[in-house]
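**Q** only geometry, no sequence info:
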């Protein structure tokens, strides 16, 4: 059973069912498609859910206790369990959560698993960068509220409004329009806004990219080392098998008992003539 669930053809079939189910769920958002193919779409959705449940049951049976030690199995179990909840009455909103089945691609595709694992490993470094970004935005928000609150109350009237405006500017959305409106009253305001954009967008956000890329590189290196270790283990197992075969061949050619340690190649040689007794 473990060989079945780990087979590449089996995994590709599951991925194909996930993609097909994602397409049918998306098609159900169209009233035209539902009007013409509603019964077919619902049938495909039920069949896909049954396939997911059976596949999860097979993995539980194949891995036994080891199934619970893999966090990705917990992820798949939660998604399938949510999909099995009856979507009627007060829990009808859960029907919209069916699209979460598409997230099973994260566990079904190894490359996606590596990406997610790298992002999770990058969280500690990202938390520090988020703290730095919050500090920069808070200081800038207080300054912007004090300096430009009366000039542009729609953008900097109060601290929460200023923080939202600065976040908008950090994303590059209409930052030049906001800056020009303030510069009409404060020509030197460009110094503040350009300094903030350089600090938040070109420095802090690029630190996010650096941390994620570093985590991805470490994850790739770890995967390559694991692959190398697996290849080495396979080679050692093959070498041990060859040694065992050679030992068996030597044992088959060994001298039988009572040959007094003669060389195996000499066991067929004629025995020397014994000397005649003295008169």
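**A** Yep, it's here. Everything numeric here is computed off the predicted structure, so don't read it as measured data.
**Q** every contact and neighbour count from this point should use C-alpha atoms.
**A** Will do.
**Q** wait, residue 145 touches residue 164, no?
**A** No - the criterion here is CA atoms under 8 Å, and residue 145 misses it with residue 164 at 11.7 Å.
**Q** looking at the two, which is more packed in?
**A** residue 145 (22 against 15; other CA atoms under 10 Å).
**Q** give the contact list for the more buried one.
**A** Contacts here follow CA atoms under 8 Å, 6 or more residues apart in numbering; on that basis residue 145 touches 156, 157, 158, 159, 162.
**Q** got another, please set it beside the one above:
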């Protein structure tokens, strides 16, 4: 492993030196991929030195540099056109996804507060310990469970006054009517609309990146 580490690090250093000789510091660092390569190389050198000098390998902070060995895998992204397109798509989509994520959190916050006020005093269905609206924290976690579509129908039965043995629900009570509006509207708004909005943002940026890379015409 030490020999492989020395070989790969030496190749990376030679590559960076040749690029610096050809381009200079300014043009070299103006490229994002070159900055990533420079970072990977700079954190690889202390790791290489510690592997060659046993006394340094026992130092605690050297473990941090060993962790950054994983970052070398990112160098492959720049070499493979498909991986580079996917990576650039994620970077280009990050601002829009952050905006959608903020809106998603705001919607979940509103529904969590609304759920506390509507279902906070209702009985728990089938012994559910975590799927309830007793406080804001569990309310938010319950909605996150609904967001993942993990048995959200069982969570919805909290508001339907369902019998645990017969599974019969009282659909005429005001609480059942509220649950019939609350949960489907949350699923449609958050699970379908917001999730598809994220997918649309990623696909739009992917098409743009693929065209710039020549993968699409």
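**A** Ah, there it is. Since the model is a prediction, treat every value here as computed from it, not as a measurement.
**Q** in structure 1, which residues correspond to stretch 182-197 of structure 2?
**A** Aligned by TM-score structural alignment, stretch 182-197 of structure 2 corresponds to residues 192-207 of structure 1.
**Q** go on, stretch 3-22 of structure 2?
**A** On structure 1, the counterpart of stretch 3-22 of structure 2 by TM-score structural alignment is residues 43-62.
**Q** what's around residue 184 of structure 1, how many residues?
**A** Residue 184 of structure 1: 11 neighbours (other CA under 10 Å).
**Q** re earlier: average distance between the match of stretch 3-22 of structure 2 and structure 2?
**A** For stretch 43-62 of structure 1, the mean deviation from structure 2 after alignment is 2.4 Å (mean CA distance after the TM-score superposition for structure 1).
**Q** quick one: what's aligned to residue 42 of structure 2 in structure 1?
**A** When structure 1 is aligned by TM-score structural alignment, residue 42 of structure 2 is paired with residue 81.
**Q** please apply the same query to residue 149 of structure 2.
**A** Checking TM-score structural alignment: residue 149 of structure 2 goes with residue 172.
**Q** name the SS class of that match, please.
**A** coil (DSSP: H, G, I helix; E, B strand; the rest coil).
**Q** in structure 2, what residue corresponds to residue 6 of structure 1?
**A** Using TM-score structural alignment, residue 6 of structure 1 has no partner in structure 2.
**Q** mind checking how far the counterpart of residue 122 of structure 1 in structure 2 is from residue 117 of structure 2?
**A** Aligned counterpart of residue 122 of structure 1 in structure 2: residue 93 (TM-score structural alignment). According to CA to CA, to the nearest Å, residue 93 of structure 2 stands 36 Å off from residue 117 of structure 2.
**Q** the more surrounded of those two?
**A** Using other CA under 10 Å as the criterion, residue 93 of structure 2 and residue 117 rank with residue 93 on top: 19 against 13.
**Q** which ones are touching the more buried one?
**A** With CA under 8 Å, 6+ apart, residue 93 of structure 2 has these contacts: 201, 202, 205.
**Q** please consider this matter closed, and thank you.
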